[in-house]
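[1] Structure of the sequence below:
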Amino acid sequence: MELEVRHLRALCAIADTGSLHKAARQLGMSQPSLTTQLRRIENSLGAELFSRGRTGCRPTPLGRSLLSRARPLVAGMTALITETRAEAARAEGPELHVGSTASRALPGWLRRLRARLPGTDVGLRVDVSARALLHDVADGRLDVAFVHEVEGCPLRVPDGLVHRVLVAREPQFISLAPAHPAAAHPVVDLADLAADHWMVDPSVDGEWDGLRRVLTAAGIDPPLLQGDYHTASSLISLGEAVAPCQPTSVPREDLAVRPLRGDPLAVRLLLYARPATPLDPLHADLAAAYREAAHRAAPYRAWLRAGGTAEPCLAAA
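    The predicted structure follows:
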């Protein structure tokens, strides 16, 4: 088996993320496929490149030696692909490739971008992994990425990217059944949810660790469920679970949204791009879209009016 650039890129992704699961997400492939590919690479070389343990994957001495030679090759090929794509885009017409983690500001942002950039093909890719989006920006597959960073779990940002902060500390609210006793109050205490099952999506970067850190600090140890938030909404409406949610979430008949007392859960909202990208107008459109989404969400609007810390982009919410 001869090593190809795709194999070297996979090895770099495993080393950068320290996890086969996260590396597979970053590469857009399944974990079993990546595990099989790594096994074939190691078999062809006759030695292990990574040691696997409970804390993840770490390069062996041989792995570190190979990676030191592989990274310049991968970077060179990435630069070649980026430049070629840029030339192709100039020939076919302007394009803007946007990436984002889930946000209710996205529809308003895309509407504003298309109005600002008539004739530009504005594409969107939504991913639960902020790290995967940032790597795609660095590699030239995306022009800009709007991501969130869980408080206490900083993102590993590729070198060379520039950013703007949209919201330095966005509080995370709680989603619960309208019949839940805590829903009778405008603000919910963590202690009132100690006996509930908490639902969290472990594939969202930092979400699992951030929630566990906050619950531990509060001295409570509720049962935790793992699953995506689409599944969570059906369990929450039946009173089977509670889950953190964005403050821009709009309550429904079967779902109540409440702020948590003291705002223990929070994220930072960030916009990333490569240095040549004009970030300021993109940031201005995103800020206006976020303000629009915040104004539509009654619980968030009430939180702001009650003295919640208002960011500049929320001044008119």
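
[2] For the rest of this, base every contact and every neighbour count on C-alpha atoms.
    Will do.

[3] List the contacts of the closest residue to residue 159 other than its chain neighbours.
    Leaving aside its chain neighbours, residue 159 sits nearest to residue 138 (7.9 Å; criterion: C-alpha to C-alpha, 6 or more residues apart in numbering). Residue 138 makes contact with 158-161, 273-274 under the criterion C-alpha atoms under 8 Å, 6 or more residues apart in numbering.

[4] hmm, try it at 7 Å
    Residues in contact with residue 138 (C-alpha atoms under 7 Å, 6 or more residues apart in numbering) are 158, 161, 274.

[5] same deal with residue 45?
    Contacts of residue 45 (C-alpha under 7 Å, 6+ apart): none.

[6] Look up how far residue 66 lies from it.
    Distance of residue 45 to residue 66, given as C-alpha to C-alpha, to the nearest Å: 11 Å.

[7] what do you get for residue 140?
    Distance from residue 140 to residue 66, by C-alpha to C-alpha: 24 Å.

[8] do the same with residue 82
    Counting by C-alpha to C-alpha, the gap from residue 82 to residue 66 is 24 Å.

[9] Another sequence for comparison is provided below:
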Amino acid sequence: MELEVRHLRALCAIADTGSLHRAARQLGVAQPSLSTQLRRIEQELGGALFVRARTGCRPTPLGRLVLSRARPLVAELRALVTEARATAMGGKGLRIGSTASRALAGWLRRLRRHAQEPTLHMDVSANVLLRMVADGQLDVAFVHEVEGCPLRIPESLRIRVLVEREPQFVSLPADHPAAAKAVVHLSDLAHDRWMIDPSVDGEWDAVRRVLRDAGIDPPVLHGDYHTAANLVAIGEVVTVVQPTSPSRPETAVRRLHGDPLGVRLLLAARTETELEGVYPALVEAYDEVARQAPAYREWLERGGTTPPVPALP
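    Modelled structure (predicted):
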């Protein structure tokens, strides 16, 4: 067996997380597969690299020696891949990953004003995007973390919190009886069909918990949120939406009583420098869409948890 970069990356992940289980999750592989890989590496190098204990894994003297050489190699290769991709894109490419957000358009527009040429990779899974940043496939990722369902954030990433808790609202047909209210109780929607996208990390678990806590058990359809928006418009379902979502002639976006469901909005990158380069533009873009959403603007003006953006007049 010859050592490869993936083997060195695996050793660094085990050392950084202190656990085969957490390292396997960070690398996106099964724990038995990582354990087998580690045994083969140790056989190749002639000794144990980690001491396994109930409290986790810690490097042996041989392991520390190997890691002292492996870390710079892994870092250099990551830098090489990043620089090569940037050069191939003319040296201007900023690779952004994001889950859905109305702030995206304004963010990209502002970045272009500063001579940056962003490319955008969308994914419903925040965990996938974070892993892509850690692996050098993306430069930054703007993601949301559903309350009660923590994301698997690689330890190598730097995080900036845009909004500590953004309440999630509900979208319902404009002719729904509850649409006449500024604030909707979950009990008002107990007999409606809900549509939830289960591929969004943590979304279904959180909504199911909120419905259960409210003592209701409505019928639930699974599907993407683009389809959900169309079904709301024709009166077939209600669905969870971001508070920045606009109402349409056929739909109404309303706050849920007690704000039972929230998300944390995060920006992730490998370095603080990368964060500093794009974070201010994201703050401005988010503030812009927050001001344009009447229900959310009213919630903020009445003392909701204000995100770290300029104060609303």
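
[10] Got a TM-score for the pair?
    The TM-score (TM-score structural alignment, normalised by the length of structure 2) is 0.78; 274 aligned residues with a C-alpha RMSD of 3.3 Å.

[11] before we move on, the earlier item: show me what the residue nearest to residue 159 of structure 1 aligns to in structure 2.
    With TM-score structural alignment as the criterion, residue 138 of structure 1 lines up with residue 134 in structure 2.

[12] And for residue 168 of structure 1?
    That one, residue 168 of structure 1, aligns with residue 164 by TM-score structural alignment.

[13] Once you drop chain neighbours, what's closest to that match?
    residue 264 (5.0 Å).

[14] Next: residue 172 of structure 2.
    Using C-alpha to C-alpha, 6+ apart, the closest residue to residue 172 of structure 2 is residue 238 (4.8 Å).

[15] so who does the one you found touch?
    Neighbouring residues of residue 238 of structure 2 by C-alpha under 7 Å, 6+ apart: 171-172, 192-195, 232.

[16] how about the strands of the stretch 201-317 of structure 1, start to end?
    224-226, 243-245, 256-258, 266-273 (DSSP state E, counting those that start in this stretch).

[17] could you dump those to a markdown table with mean neighbour count?
    Formatted as a markdown table, the strands of the stretch 201-317 of structure 1 follow (neighbours: other C-alpha atoms under 10 Å):
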| stretch | mean neighbour count |
| --- | --- |
| strand 224-226 | 16 |
| strand 243-245 | 22 |
| strand 256-258 | 26 |
| strand 266-273 | 21 |
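
[18] Name the nearest of the contacts of residue 238 of structure 2 relative to residue 108 of structure 2.
    Top of the list for closeness to residue 108 of structure 2, among the contacts of residue 238 of structure 2 and by C-alpha to C-alpha, is residue 171 at 26.4 Å.

[19] any idea how far the closest one lies from residue 241 of structure 2?
    Counting by C-alpha to C-alpha, the gap from residue 171 of structure 2 to residue 241 of structure 2 is 6 Å.

[20] can you check residue 112 of structure 2 too?
    From residue 112 of structure 2 to residue 241 of structure 2 the distance is 28 Å (C-alpha to C-alpha).

[21] next one: residue 208 of structure 2
    15 Å.

[22] Any buried residues in stretch 290-307 of structure 1, and which?
    Residues of stretch 290-307 of structure 1 classed as buried: 290-295, 297-301, 303-304 (neighbour count, 16 or more other C-alpha atoms under 10 Å).

[23] Adding distance to residue 125 of structure 1, write these out as a markdown table.
    Listed next are those as a markdown table, based on distance: C-alpha to C-alpha, whole Å:
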| residue | distance to residue 125 of structure 1 |
| --- | --- |
| 290 | 18 |
| 291 | 22 |
| 292 | 21 |
| 293 | 20 |
| 294 | 22 |
| 295 | 25 |
| 297 | 24 |
| 298 | 28 |
| 299 | 28 |
| 300 | 26 |
| 301 | 28 |
| 303 | 31 |
| 304 | 30 |
